[in-house]
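**Student:** need the 3D shape of this:
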Amino acid sequence: MRKSLMRMTLRQLQVFGAVCESRSYSRAAEEMALTQPAVSLQIRQLEELVGQPLFEYVGKKLYLTEAAEALKRASSDIFARLDSLDMQLTDLQGSLQGQLNLAVESSAKYFVPHLFAAFRRQHPDVSLQLSVVNRAQVIKRLSDNRDDLVIMSLMPSEVALEFLPFLNNPIVAVAPPEHPLCQASRLSLQDLAAYPLLVREPGSGTRKACEEYFQQKRAHFAQTVQIASLDALREAVIAGLGVALLPRHAVTLELAHGLLRELPVDELPLYRSWCVAHARGKRLSPVAQAFFAFIRDQRAQVSALAARFGGSPPKPAAQ
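**Tutor:** Now for the predicted structure:
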């Protein structure tokens, strides 16, 4: 190893990481409570130790050089190991402590806080940083090693993962109670095709699962309305703009209070499994290991918790 690399400081790597994230010396200075000249000095010293430039301006945008990308990966590993050490030391004191960095697909955001709360009852000193994104963004975060664990369905083939399926994610058709389809006692997917279908944005796991299923069932929807937010899409269904296929976990309260009705479609629910996953070969922190083990070993508790969010199947219309 080059002796110059041994002279790097953790503070320099923290400043470097802030510049990488913000792509701005001034914003990094504000985040680190430093002056901009101080940030520039830290980066210049780091470049001297590395022996190569770390950033370059193209126009007015700051870009990472190839050396910076390599240093970013190495510094992420260093800080992850330090986090792991901190957790192991506190674990030796008899109490699991630390933060779980968890990314979840947006349709899982209603259930996951309750899952973490059950875990935290066993480990009260653990905190949570939760990122809610769509499926495409989860895959990008996996590639960038941004999180300890992710929760998603439809495992991607382009990323080598270790994953554990732990919960069914039933996708159901919903409509407002005054919708004509709510009068039927039995429907097919084709019956829904006569009405506007509200869909999520490209990159959504729910949308991908539904599109693959429609293709399999040869169901074609001529009228679609794209709405990027799951919450906004749900409200659009309540407002009567169309029907939608949504995870039952996401509409439990609306079904219970009569704001939405689950349509009795023969081909539904469409079942996909929620999985907890991480990149293959990733070194998990003690907190991440404990959370993974909790999901694996407490299946009965997880299933009982999920039952509160499963909604109920549609009741046949009165004849």
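**Student:** hey, let's count contacts and neighbours off CA atoms from now on
**Tutor:** Will do.
**Student:** doesn't Gln129 fall inside a strand?
**Tutor:** Yes - counting by DSSP: H, G, I helix; E, B strand; the rest coil, one finds Gln129 located in a strand.
**Student:** and the strand ranked longest in the chain, what does it pack onto?
**Tutor:** Ranked by number of residues, the top strand in the chain under DSSP state E is strand 161-175. Judged by 3 or more CA pairs under 8 Å, 6 or more residues apart in numbering; DSSP states H and E, strand 161-175 is in contact with helix 230-238, strand 243-247, strand 261-262, strand 270-279, helix 286-297, helix 299-307.
**Student:** and for comparison, fold this next one:
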Amino acid sequence: MNYTLHQLQIFLKICQLKSITKASEELHLTQPAVSIQLKNFQDQFPIPLTEVVGRKLYVTEFGKEIAQAAEKIVEEVNAINYKTLNYQGELSGRLKLSIVSTGKYVMPYFLSEFIRLNPGVELIIDVTNKSRVIESLELNEVDFALVSVLPKKLKVKNIELMQNSLYFIGSSQLNFKNPDDKKNIFENTSIIYREQGSATRTAMEKFITTNKFSVQKKIELMSNEAVKQAVLSGLGCSIMPLIGIKNDLKNNDLQIIPVKGLPISTTWNLIWLESKKLSPVANAYLDFLKFKKEEIINKDFSWIAKY
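**Tutor:** Prediction:
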């Protein structure tokens, strides 16, 4: 057998994504190039690694075992590269985070300078909903997680990053006959929710229940961006994090509708398991945040104060 590290990396990515097309996109390769490498890799084994059923790619049991071995090999190669950088005096290793979807408007600003200063650090971020974020933390799949509500069932440590404010948002094209009657706004307007498991949805439902608003028309969407686009189109209104609609407010495409009891204020927290032994990279990142957090907030998020 004469397979290459490149082939192992491609096969592993195909197994993870169950798609040649998605693997090619993530690896920044053409689809034919990935297909050729998969074929060349497969030709070295007498047993099929993958199979296509109904135009869908499946990994065989044998293929799964090869993928597990490939993952260990790739990790060992990465470890060799990191050790080389360490001997050269550079901070190196992986920094893995799982963040809630609205956190994508926040977390990059707290990472960019750290990554620029430490080119030997490989950054991996999974953007998903709150339930999956907590699960990945609990399973020790990541170093840190970004949440706006601290989990109750896990023992975690945390560092507060910045405030998260949620407002009632509508398209600027909407005109309300009696804007002071907020109860009627909720009853007569379609209200757009995030999916179950979202912290934004939990906060929104708590606010509506506490104020005894009756929502007659309810729409559920699976991401903050999808909710924003629906609100922009005039499909309905929603309670949304201010952090994700800066340009839409600036361009007068969206409006903040004043409602008593809003904004809802929470805090973005970077959390990690209390029992976790942090890597040198993770510890270095915490030190970076302690010194740079306020500077980043003042530089990149000062615009929030005017709302």
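**Student:** before we move on, back to that, so for Gln93 of the first structure, which of the helices and strands packed on strand 161-175 of the first structure sits nearest?
**Tutor:** Across those, Gln93 of the first structure has its closest neighbour in helix 286-297 (13.3 Å, CA to CA).
**Student:** run through the residues that contact Val199 of the first structure.
**Tutor:** Val199 of the first structure makes contacts with 207, 224-227, 233, 244-245, as judged by CA atoms under 8 Å, 6 or more residues apart in numbering.
**Student:** ok, Glu56 of the first structure - how many residues close by?
**Tutor:** The local packing of Glu56 of the first structure (other CA atoms under 10 Å) involves 12 other residues.
**Student:** give the aligned equivalent of Val142 of the second structure in the first structure.
**Tutor:** Alignment note (TM-score structural alignment): Val142 of the second structure maps to Asp147 of the first structure.
**Student:** so how far is Arg23 of the first structure from that match?
**Tutor:** Taking CA to CA, to the nearest Å as the measure, Asp147 of the first structure falls 20 Å from Arg23 of the first structure.
**Student:** more crowded one of those two?
**Tutor:** Asp147 (20 against 16).
**Student:** any idea how far Ile139 of the first structure is from the residue nearest to that one when sequence neighbours are not counted?
**Tutor:** Nearest residue to Asp147 of the first structure, sequence neighbours excluded (CA to CA, 6 or more residues apart in numbering): Asn101, at 5.1 Å. Per CA to CA, Asn101 of the first structure is found 15 Å from Ile139 of the first structure.
**Student:** for the longest helix belonging to the second structure, which helices and strands make contact with it?
**Tutor:** Determined from DSSP state H, the single longest helix within the second structure is helix 61-87. On a contact count with 3+ CA pairs under 8 Å, 6+ apart, helix 61-87 of the second structure meets helix 5-17.
**Student:** how about the helix or strand following the helix it packs on: buried residues?
**Tutor:** Counting by DSSP states H and E, the next helix or strand C-terminal to helix 5-17 of the second structure is helix 20-27. For helix 20-27 of the second structure, a neighbour-count test (16 or more other CA atoms under 10 Å) marks 20-21, 23-24 as buried.
**Student:** just how off-centre is the very next helix or strand once past helix 20-27 of the second structure within its chain?
**Tutor:** Downstream of helix 20-27 of the second structure, the first helix or strand assigned by DSSP H and E is helix 31-42. Its chain's C-alpha centre and that of helix 31-42 of the second structure lie 30 Å apart, by CA atoms, centre = their mean, to the nearest Å.
**Student:** pull out the buried positions in helix 31-42 of the second structure.
**Tutor:** 34-35, 37-38, 41-42.
**Student:** packing partners for the helix or strand just after it?
**Tutor:** Per DSSP H and E, the first helix or strand lying C-terminal to helix 31-42 of the second structure is strand 50-53. Under the contact criterion of 3+ CA pairs under 8 Å, 6+ apart, strand 50-53 of the second structure touches strand 56-59.
**Student:** now for the strand it packs on, which elements pack on it?
**Tutor:** Against strand 56-59 of the second structure (3+ CA pairs under 8 Å, 6+ apart) you get strand 50-53.
**Student:** the strand it packs on corresponds to what range in the first structure?
**Tutor:** Against the first structure, strand 50-53 of the second structure falls on no residues (TM-score structural alignment).
**Student:** tell me the residue in the second structure aligned with Pro264 of the first structure.
**Tutor:** Pro264 of the first structure maps onto Pro258 in the second structure, by TM-score structural alignment.
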